[in-house]
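Participant: Give me a model of this one.
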Amino acid sequence: MPYPLSPSAVDALRDGTPGARSTTHFNHAGSSLPSAATLAAIHAHLLREASLGPMEAGATSVEQTERARTLAAKLFNAQSDEIALTTGNSPGWGAAFAALEPWRAGQRILVARHEWGGNLATMRHIAQRAGATIEAIPSDATGRVDPDALEAMLDERVRLIALTWLPANGGLINPAAAIGQIARRHRIPYFIDAAQAVGQLPVDVAELGCDVLAGAGRKALRGPRGTGLLYVRRDFLPQLMPAFVDTYSAPLDAKGEPVLRDDAARFESSEASMALRCGLANALHEALEIDIDNIRARIDQIACNLRAQLAELPGVSVLDQGTERSGLVSFNVAGLDALSVRRTLAAQGITIGSNGVPYTPFDMTSRGLTQIARASVSYLTTDAEIDKLLAAIRTLAY
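Facilitator: Here you go, the predicted model:
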């Protein structure tokens, strides 16, 4: 078990993070605070575009694009040709789903109760027109998706298992590797939405047993908004035919015929922000330098402390489920809606998130929740920031 980051190391990281000096940030699950070095990498490329021209500057950034791909592969324990650089978690996940062969009536998609609403919208938009169904896998007594219940649901009509690893509406962590063992044993394609996991938890695609995994740059990874990572298992790639291609993902051959790339970059486009990719490369480098195990230990320590102190406040209900938990801490304040709590705290310079039913409709509905307030922490979060948040919530709760 790694030791949490030392106070001096955290201070140094905060000194290199401009936003840490101007806001008390508890919305890292929405978008975290980028480092000055990440911002400098973006700015440096924009200056190259201004001086050389965007197309000419783009040619100079190829090295950084490939650096981002290589670093992402290291982060995921994957091969570089299994990584696509996308514009976000949902674009990557949705592109992979849309690339599956056409759906047929009677086919089934099994999802955890905590599936992200955007993924559900994508699945329903495409699959249900063909008469395919989307079914929620039951959860166990702790709230996590139940692998035994999944196994009992399987038949020859199940064509996809999809899992949101860390739900957007709380700290629960689903047993992604256990689900992967079942998917592999039955040879059923397995997609993981790792938007909240990437940069917060160790991600080993071999251990997870997934065919596709999508992540975001802007959350725990502290990369720029408008970036994402898509892993596609090499042996699974031939089963995916992108719904959209261009001269990068499928260049024309001498006969004028498109030749689809034989790597995950078939999900990339020639029209990409090279500046943001430079920033993403730096964010990946920083996460690997700090070490994901150290990041996980620090976030877990902070989140456990915050949950325990929130639970002691009168009128505050901590809503997190599961046995292993993430840096997302969900709660409600009696008599107040979550949006009002968020706005009141924002007026005091404290940022949190608030989620409604559309974010995780199956889970929110099954638990009778219409909204949650969410304070998500980072390894940058300090005790002083937690004290400020608790003092503000204490005032609201009375």
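Participant: CA only for contacts and neighbour counts going forward, please
Facilitator: OK.
Participant: mind listing the strands for the stretch 201-350 of the chain?
Facilitator: For the stretch 201-350 of the chain, strands defined by DSSP state E, counting those that start in this stretch occupy the ranges 212-216, 228-232, 316-318, 328-333, 350-351.
Participant: Now render those as a markdown table, adding distance to Ile295.
Facilitator: Output for these, formatted as a markdown table (distance: least, CA to CA, whole Å):
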| stretch | distance to Ile295 |
| --- | --- |
| strand 212-216 | 17 |
| strand 228-232 | 19 |
| strand 316-318 | 23 |
| strand 328-333 | 14 |
| strand 350-351 | 21 |
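Participant: Run through the residues that contact Leu208.
Facilitator: Under the criterion of CA atoms under 8 Å, 6 or more residues apart in numbering, the neighbours of Leu208 are 176-178, 180-181.
Participant: hmm, back to that, among the strands of the stretch 201-350 of the chain, which comes closest to Gly53?
Facilitator: Among these, strand 228-232 comes nearest to Gly53, with 25.1 Å by CA to CA.
Participant: So what touches the closest one?
Facilitator: Taking contacts as CA under 8 Å, 6+ apart, the residues outside strand 228-232 that touch it are 72, 78, 82-89, 92-93, 211-218, 264.
Participant: Top of the contacts of Leu208 by number of neighbours, please.
Facilitator: By neighbour count, taken as other CA atoms under 10 Å, the most surrounded of those turns out to be Gly180 (27 neighbours).
Participant: For the nearest residue to it once chain neighbours are set aside, give me its contacts.
Facilitator: With CA to CA, 6 or more residues apart in numbering as the measure, Gly209 is the residue that lies nearest to Gly180, at 4.6 Å, once sequence neighbours are left out. The neighbourhood of Gly209, defined by CA under 8 Å, 6+ apart, consists of 177, 180-181, 183-184, 190.
Participant: Let's see that with 7 Å instead.
Facilitator: By CA atoms under 7 Å, 6 or more residues apart in numbering, the residues touching Gly209 are 177, 180-181, 184.
Participant: Gln196 now?
Facilitator: For Gln196, the residues meeting the contact criterion (CA under 7 Å, 6+ apart) are 29, 166, 219-220.
Participant: Out of these, which comes closest to Ala297?
Facilitator: Proximity of the contacts of Gln196 to Ala297 (CA to CA) peaks at Ala220, which lies at 13.5 Å.
Participant: I'd say that closest one and Ser32 touch.
Facilitator: Yes - in this structure Ala220 lies within contact range of Ser32 using CA atoms under 7 Å: 6.1 Å.
Participant: Pick out whichever of those two has more residues nearby.
Facilitator: Set side by side, Ala220 and Ser32 show more neighbours around Ala220, with 29 against 24, by other CA under 10 Å.
Participant: Around Ala44, how many other residues sit close by?
Facilitator: Residue neighbour count, defined by other CA under 10 Å, stands at 15 for Ala44.
Participant: Let's verify it: helix, strand, or coil?
Facilitator: Secondary structure assignment for Ala44 (DSSP: H, G, I helix; E, B strand; the rest coil): helix.
Participant: tell me the helices in the stretch 51-200 of the chain, going along the chain?
Facilitator: If you assign secondary structure with DSSP state H, counting those that start in this stretch, the helices in the stretch 51-200 of the chain sit at 54-60, 62-76, 89-98, 117-127, 147-153, 176-185.
Participant: let's see this one next to it:
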Amino acid sequence: MSPLDVRQLRAATPGCQSGIVHFNHAGASLPSQATLDAIIDQLQREARDGPMEAGEQGAVLMENARSAAAQLLNAPTRAVAFAGSGSAAWNMAFQALGPWQPGDRILVGRHEWGGNLASMQLAVQAGARVEVIPCDETGAACPLALASMIDAHVKLIDLTWLPANSGLINPAQAIGEVARRHAIPYFIDAGQAVGQVPVDVQALHCDVLKSAGRKHLRGPRGTALLYVRPDFLQRLNPAQRDVFSAPWSPQGFDLRDDARRFETSEVSFALLAGLGNALQEMNRLGIERVWEHVSRTSARIRAALCEIPGICLHDLGAKQSGLIAFNLAGWDAFELKRQLGLKRINIGANGVAYTPLDMQARGLPSIARISVSPLNNDHDIERLMAGLRELRG
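Facilitator: Next up, the predicted model:
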């Protein structure tokens, strides 16, 4: 991306005109004015024509969003569903994989998202075991170690691709090759990947993949994507059903034969209109260009952080994402976040609950986190570094 591209993106984004420097895109990024307009237009349509009557146009916008998501993921359109959050999407797919039996094994990366681990507790209560895939020398989940763990009792392999508490990029494709070779279901939590790095569900060999709309996609809160491989769909029996996901026929109520079996008849067409616009903007911009900019910008930030005494980076892996976890000596991560916020600089902060297995393994009670977007420019970096230097004293 050129400096002109970045200027144009910023000019089209109200949050970039507010004087706030935003480095919390992994928490929630800044929507464009066009995304806001898409949401408002649908709300006004509902107010003017009647909410149910405006649903016809809303359904068209929803399918436009589905097509844009399929393009971004290199997936068939029928393999994409929408949900209210990434956690809800993942939990629905996970619960639909049951029932769980004593002795079933679930293999996860050490960096697994805490919400996914919480969802697994129902399986654990039924007698399943959650086991951690060993890391390689860089701290990433090791495909060779995974292969040595496989037996007939492994019912699921689950990987958080880009963890919330480091710059790690886990080897999702190599993990998928092990899963596919042994015909074991493979779920990917791509909450921090979609919209930041290129995502090709065919190359990843995944059966299920989820991501939130509010993060790097720059969509509205309350939206999420769920990909389900079509040939895997019949393995999933969702408990939540209504007249949309399991429509009536004279023969009874049958689940849909596409990913929409995870949707319901009650959705926010306004939010999905906004998500659709954000997805279309991402496709026009080009995810490869986005990743190149994020990678280059985050490398510059890492180098600048290393020049500030007292900063400790918590990167893992051979190559890093645009998530930069760090601590500043003498500062609690959440208080550091708050103090930077008073300077109108937004960053994130995570505690143990977000990635409990990895945080405990590394003895990290909390981390501060910078996350990068194509919206960030040189001025943002200078403001951030100046703010950190001032707080260091």
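Participant: And the TM-score between these chains?
Facilitator: In this superposition the chains share a TM-score of 0.99, using TM-score structural alignment, normalised by the length of the second structure; 392 aligned residues with a CA RMSD of 0.8 Å.
Participant: can I get the strands of the stretch 201-350 of the first structure in CSV with mean neighbour count?
Facilitator: Written out in CSV, the entries for the strands of the stretch 201-350 of the first structure read as follows (neighbours: other CA atoms under 10 Å):
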stretch, mean neighbour count
strand 212-216, 29
strand 228-232, 29
strand 316-318, 19
strand 328-333, 25
strand 350-351, 20
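Participant: and His186 of the first structure, what pairs with it in the second structure?
Facilitator: His186 of the first structure maps onto His182 in the second structure, with residues paired by TM-score structural alignment.
Participant: mind listing what's buried in stretch 155-175 of the first structure?
Facilitator: Neighbour counts using 16 or more other CA atoms under 10 Å place 158-175 of stretch 155-175 of the first structure among the buried residues.
Participant: Grab the nearest non-local neighbour of Gln234 of the second structure.
Facilitator: Once flanking residues are discounted, Gln234 of the second structure sits nearest to Asp257: 7.8 Å by CA to CA, 6+ apart.
Participant: Run a quick neighbour tally on the match of His186 of the first structure.
Facilitator: His182 of the second structure is surrounded by 14 other residues when neighbours are defined as other CA under 10 Å.
Participant: now swap in Gly106 of the first structure and tell me
Facilitator: By the measure other CA under 10 Å, the count of residues near Gly106 of the first structure is 13.
Participant: Distance check, it against Lys255 of the first structure.
Facilitator: 40 Å (CA to CA, to the nearest Å).
Participant: Ok, Phe244 of the first structure next?
Facilitator: When CA to CA is applied, the distance between Phe244 of the first structure and Lys255 of the first structure equals 20 Å.
Participant: more neighbours, the two?
Facilitator: Under the neighbour definition other CA under 10 Å, Phe244 of the first structure and Lys255 were set side by side, and Phe244 has more, 14 against 6.
Participant: Give me the spatial nearest neighbour of the equivalent of that one over in the second structure, chain neighbours excluded.
Facilitator: In the second structure, the residue paired with Phe244 of the first structure is Gln240, using TM-score structural alignment. Counting by CA to CA, 6+ apart, Phe262 is the residue found nearest to Gln240 of the second structure once chain neighbours are left out, at 7.7 Å.
Participant: quick one: that neighbour from Leu388 of the second structure, how far?
Facilitator: The gap separating Phe262 of the second structure from Leu388 of the second structure is 44 Å, by CA to CA.
Participant: what about those two, which has more around it?
Facilitator: Comparing Phe262 of the second structure with Leu388 by neighbour count (other CA under 10 Å), the higher total belongs to Phe262, at 28 against 17.
Participant: any idea how far that one is from Arg256 of the second structure?
Facilitator: If you measure Phe262 of the second structure against Arg256 of the second structure using CA to CA, the figure is 9 Å.
Participant: Name the residues contacting each of these two.
Facilitator: If you check Phe262 of the second structure and Arg256 against CA under 7 Å, 6+ apart, the residues they both contact are Ser245.
Participant: residues touching the spatially most central residue of the second structure, list them.
Facilitator: Centroid-nearest residue in the second structure, with CA atoms, centre = their mean: Gly191, separated by 0.9 Å. In this structure, Gly191 of the second structure makes contact with 86, 210-212, judged by CA under 7 Å, 6+ apart.
Participant: so how far is Ser295 of the second structure from it?
Facilitator: Applying CA to CA to Gly191 of the second structure and Ser295 of the second structure gives a distance of 17 Å.
Participant: related to what we said a few turns ago, state the distance from the equivalent of the residue nearest to the centre of the second structure over in the first structure to Ala220 of the first structure.
Facilitator: Per TM-score structural alignment, the equivalent position to Gly191 of the second structure in the first structure is Ala195. The gap separating Ala195 of the first structure from Ala220 of the first structure is 9 Å, by CA to CA.
Participant: With Ser326 of the first structure instead?
Facilitator: Ser326 of the first structure is 11 Å from Ala220 of the first structure, by CA to CA.
Participant: repeat for Ser35 of the first structure
Facilitator: Following CA to CA, the distance that separates Ser35 of the first structure from Ala220 of the first structure is 12 Å.
Participant: Mind listing the shared neighbours of the two?
Facilitator: None of the residues lies in contact with both Ser35 of the first structure and Ala220 under the rule CA under 7 Å, 6+ apart.
Participant: that older thread, so which of the helices of the stretch 51-200 of the first structure is nearest Gly226 of the first structure?
Facilitator: Comparison of the helices of the stretch 51-200 of the first structure against Gly226 of the first structure by CA to CA identifies helix 89-98 as nearest, at 9.1 Å.
Participant: In the second structure, which residue range corresponds to that closest one?
Facilitator: The alignment of helix 89-98 of the first structure onto the second structure (TM-score structural alignment) spans residues 86-95.
Participant: Please enumerate residues in contact with the matching stretch?
Facilitator: The set of residues external to stretch 86-95 of the second structure that reach it, using CA under 7 Å, 6+ apart, is 83, 115, 119, 191, 210-212, 224-226, 236, 238.
Participant: buried ones in the longest helix along the first structure?
Facilitator: Scanning the first structure for the helix with the most residues, using DSSP state H, yields helix 292-311. Within helix 292-311 of the first structure, the residues scored as buried using 16+ other CA under 10 Å are 292-300, 302-303, 306-307, 310.
Participant: chain center to that helix, what's the gap?
Facilitator: Computed by CA atoms, centre = their mean, to the nearest Å, the chain-centroid distance of helix 292-311 of the first structure equals 18 Å.
Participant: Among the buried residues of stretch 155-175 of the first structure, which lie within strands?
Facilitator: When DSSP state E is applied, those are split such that 158-164 fall in strands.
Participant: can you redo the residues you listed as TSV with distance to Thr370 of the first structure?
Facilitator: Compiled in TSV, those are given as follows (distance: CA to CA, whole Å):
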residue	distance to Thr370 of the first structure
Val158	31
Arg159	31
Leu160	29
Ile161	26
Ala162	24
Leu163	22
Thr164	20
